[in-house]
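Participant: the amino acid sequence is not available; the structure is as follows:
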């Protein structure tokens, strides 16, 4: 079992939208843990993979291999029962907000979104998705810089803000975490952040009128034209 890579190239090299990092990128990436990362859990083998970002959320470096025992050991005691219930094999996507305890003892809040993986016979064999670190982890000074510099890295602030608002409502996260989700998908797909936001704004309203499951699935499978 091996970890997954967050991106083909380091975000410190590519910056936002695949261009050289600017002030905002450096503020977001300069030392604070990445706020979005991938995971996969296989029911058939009881094995995990996680990206370097998820490892860092738990306080590990990228070489630590996760296990069910390790994952559960880091859950907050008050949230452990809920997380164990989510690990049971299910045919439905899920999303959860809970707390983890890092190696150093710090308590962090995360949102975990997962969708099912099936084999050729349609049997559920795994769940995969992403962690969002929603802990208040940036200083007031950096937050001020986020607002002041946002126009320098997006083509159209209005559509970005609209997409952020939809994600905030869907996943109950703050504005910074919602922006991280958009930025993460932009870098993974090598598509302009503005184009990702525009696609979300066009498509999400019809999904938000029903259950959250279709929203989770759309976000995980989004590919712009």
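Facilitator: Sure thing, it's come through. Computed from a prediction, not measured in an experiment: that's the story for all the values here. Residues are numbered from 1 along each chain as shown.

Participant: going forward, measure contacts and count neighbours with C-alpha atoms only.
Facilitator: Fine.

Participant: where do the helices sit along the chain?
Facilitator: 11-14, 23-29, 52-57, 68-73, 80-86, 140-149, 157-171, 175-189, 193-208, 212-221 (DSSP state H).

Participant: and for residue 204, the neighbour number?
Facilitator: Neighbours of residue 204 under the rule other Cα atoms under 10 Å: 18.

Participant: excluding chain neighbours, what is closest to it?
Facilitator: residue 215 (7.0 Å; Cα to Cα, 6 or more residues apart in numbering).

Participant: neighbours of the closest residue to residue 110 other than its chain neighbours, how many?
Facilitator: Nearest residue to residue 110 in three dimensions, chain neighbours excluded: residue 133, at 4.6 Å (Cα to Cα, 6+ apart). By other Cα under 10 Å, the residues close to residue 133 number 26.

Participant: how about residue 219?
Facilitator: Counted with other Cα under 10 Å, residue 219 comes out at 17.

Participant: again, but for residue 169
Facilitator: Neighbour count for residue 169, taken as other Cα under 10 Å: 12.

Participant: adding another structure so you can compare the two:
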């Protein structure tokens, strides 16, 4: 094989941009694929990503595809086939099951190289990036944000229920039922109904407590123009 030139910048798949957005530096390895022979050349990092000792196996396309997650295998195969036909830069994020049975998430970027004399596409080259930990950290952040948002939603709904209980003279279950009925009728989320209701009592421009009539009017039609 001829020496591989330094890769030019490759466009990133949207999923790849997302998983790398946190600024982490995941493990990166290089590869080359000879399109005439089907032989792969992996750097030590790519062997490790697949759960092998460097040089421990002979990397081939069938072997590589056998390690792809079953749900991602056909998609990755299609990406490789198109890249081998066009040589255009590509990037993708997919899962693999390494030699130890561990599921990893890898990003791959690549492009083709053509023979300067014939113009024939002769190889693909690029990078594998192990983004398993990056995605795990992102998932943890999303889960934490979801928990915080859920707690905030519960808090404002509890406040709104208290408002309805006092104004309407009903118990907690009846107050929530009224909020839910308003939500269903107006096709507006309960948390948004609750937030507006609480704002009517505690917003920065509130100078007097809303009347029972004003609350009833809002619950009857929260989309109608008003001071809320």
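Facilitator: It's in. Computed from a prediction, not measured in an experiment: that's the story for all the values here.

Participant: now the TM-score, please.
Facilitator: Here the TM-score for the pair of chains, by TM-score structural alignment, normalised by the length of the first structure, is 0.45; 110 aligned residues with a Cα RMSD of 2.5 Å.

Participant: picking up where we left off before, want to throw the helices of the first structure into JSON lines with distance to residue 116 of the first structure?
Facilitator: Output for the helices of the first structure, formatted as JSON lines (distance: least, Cα to Cα, whole Å):
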{"stretch": "helix 11-14", "distance to residue 116 of the first structure": "28"}
{"stretch": "helix 23-29", "distance to residue 116 of the first structure": "31"}
{"stretch": "helix 52-57", "distance to residue 116 of the first structure": "19"}
{"stretch": "helix 68-73", "distance to residue 116 of the first structure": "18"}
{"stretch": "helix 80-86", "distance to residue 116 of the first structure": "12"}
{"stretch": "helix 140-149", "distance to residue 116 of the first structure": "35"}
{"stretch": "helix 157-171", "distance to residue 116 of the first structure": "18"}
{"stretch": "helix 175-189", "distance to residue 116 of the first structure": "19"}
{"stretch": "helix 193-208", "distance to residue 116 of the first structure": "18"}
{"stretch": "helix 212-221", "distance to residue 116 of the first structure": "9"}
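
Participant: deepest-packed of those, please.
Facilitator: helix 52-57 (a mean of 24; mean count of other Cα atoms under 10 Å).

Participant: what separation do you get for the spatially closest residue to residue 95 of the first structure that is not a sequence neighbour and residue 195 of the first structure?
Facilitator: Leaving out its chain neighbours, the residue that sits closest to residue 95 of the first structure by Cα to Cα, 6+ apart is residue 113, at 4.2 Å. Taking Cα to Cα, to the nearest Å as the measure, residue 113 of the first structure falls 22 Å from residue 195 of the first structure.

Participant: what do you get for residue 183 of the first structure?
Facilitator: Going from residue 183 of the first structure to residue 195 of the first structure by Cα to Cα gives 11 Å.

Participant: now do the contacts for the residue nearest to residue 204 of the first structure.
Facilitator: Residues near residue 215 of the first structure by Cα atoms under 8 Å, 6 or more residues apart in numbering: 204, 207, 208.

Participant: which of the helices or strands spans residue 30 of the second structure?
Facilitator: Residue 30 of the second structure is part of strand 28-34 when elements are defined by DSSP states H and E.

Participant: helices or strands up against that strand?
Facilitator: Here strand 28-34 of the second structure touches strand 40-42, helix 44-49, strand 121-130, going by 3 or more Cα pairs under 8 Å, 6 or more residues apart in numbering; DSSP states H and E.

Participant: identify the residues contacting it?
Facilitator: So strand 28-34 of the second structure is contacted by 1, 39-46, 122-130 (Cα under 8 Å, 6+ apart).

Participant: change it to 6 Å
Facilitator: Here strand 28-34 of the second structure makes contact (Cα atoms under 6 Å, 6 or more residues apart in numbering) with 39-43, 45-46, 123-129.

Participant: and stretch 128-135 of the second structure, by the same measure?
Facilitator: So stretch 128-135 of the second structure is contacted by 19, 26, 27, 28, 29, 104, 105, 106, 107, 108 (Cα under 6 Å, 6+ apart).

Participant: burial count for the fifth one?
Facilitator: Read that as residue 29 of the second structure. Quick note: residue 29 of the second structure (other Cα under 10 Å) scores 18 neighbours.
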